[in-house]
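Novice: what follows is a predicted protein model with its sequence.
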Amino acid sequence: MAYANDINSAAPASSASFGGVFKSLAERFARYRVYRETLLELSVLDDRDLADLGMSRASIRAVAYEAAYGN
């Protein structure tokens, strides 16, 4: 009977860790989506519009990454 109690007590802990994994994956996906949307929106601008924003075409990826991940 003690063995069954150990299994039952371990089950909620493992299901709680799965919840953390899904939350982490959802956060990572949301950040990636922000990155892709920013990248696509800046990519459609012409060079003159980018210059008005103080950016060059070469810095689009860095700006999108900073927008999504804050680094």
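Specialist: Yep, that arrived. These numbers were taken from a predicted model, which means no experiment stands behind them.

Novice: alpha carbons only for contacts and neighbour counts from here, please
Specialist: Fine.

Novice: which elements pack onto the lengthiest helix in the chain?
Specialist: For the chain, the longest helix by residue count, based on DSSP state H, is helix 2-43. Packed against helix 2-43, as judged by 3 or more C-alpha pairs under 8 Å, 6 or more residues apart in numbering; DSSP states H and E, are the following elements: helix 60-69.

Novice: let's bring in a second model and compare:
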Amino acid sequence: MAYANATQTAEFGFTARFTAFKNSVAQRMARYRVYRETLVELESLTDRDLNDLGLSRAGIKAVALEAAYGN
């Protein structure tokens, strides 16, 4: 009986998975950093400055989330 067997080396598979994991974590950290920086900057503004931008204190978190993660 003949059959085909496909194998991958464990090192290549692990390396590819580890690289993908590392890139995923780096991307999540970068997005979170944008979120935190936006949040801190907007929270440091006065109510008058926020009003000039058309924002209220209640909307700061939503704006930071949109800036970092999109819709």
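Specialist: Sure thing, it's come through. These figures come from a predicted structure and were not determined experimentally.

Novice: for L39 of structure 1, which non-adjacent residue is closest in space?
Specialist: In this structure, L39 of structure 1 finds its nearest non-sequential neighbour in A64, 5.4 Å apart by C-alpha to C-alpha, 6 or more residues apart in numbering.

Novice: distance check, V21 of structure 1 against L39 of structure 1.
Specialist: Distance, V21 of structure 1 to L39 of structure 1, by C-alpha to C-alpha, to the nearest Å: 27 Å.

Novice: more crowded one of the two?
Specialist: Taking other C-alpha atoms under 10 Å, V21 of structure 1 and L39 do not tie; L39 has more neighbours (18 against 12).

Novice: so what's that one up against?
Specialist: 60-61, 64 (C-alpha atoms under 8 Å, 6 or more residues apart in numbering).

Novice: and L50 of structure 1, how many neighbours does it have?
Specialist: If we define neighbours as other C-alpha under 10 Å, then L50 of structure 1 has 17 of them.

Novice: then the one 4 residues further on?
Specialist: The number of residues packed around G54 of structure 1, counting by other C-alpha under 10 Å, is 9.

Novice: and if you look at N23 of structure 2?
Specialist: So N23 of structure 2, with other C-alpha under 10 Å, has 12 neighbours.

Novice: swap in A58 of structure 1?
Specialist: Neighbourhood size, A58 of structure 1 [other C-alpha under 10 Å]: 8.

Novice: distance check, it against V34 of structure 1.
Specialist: 19 Å.
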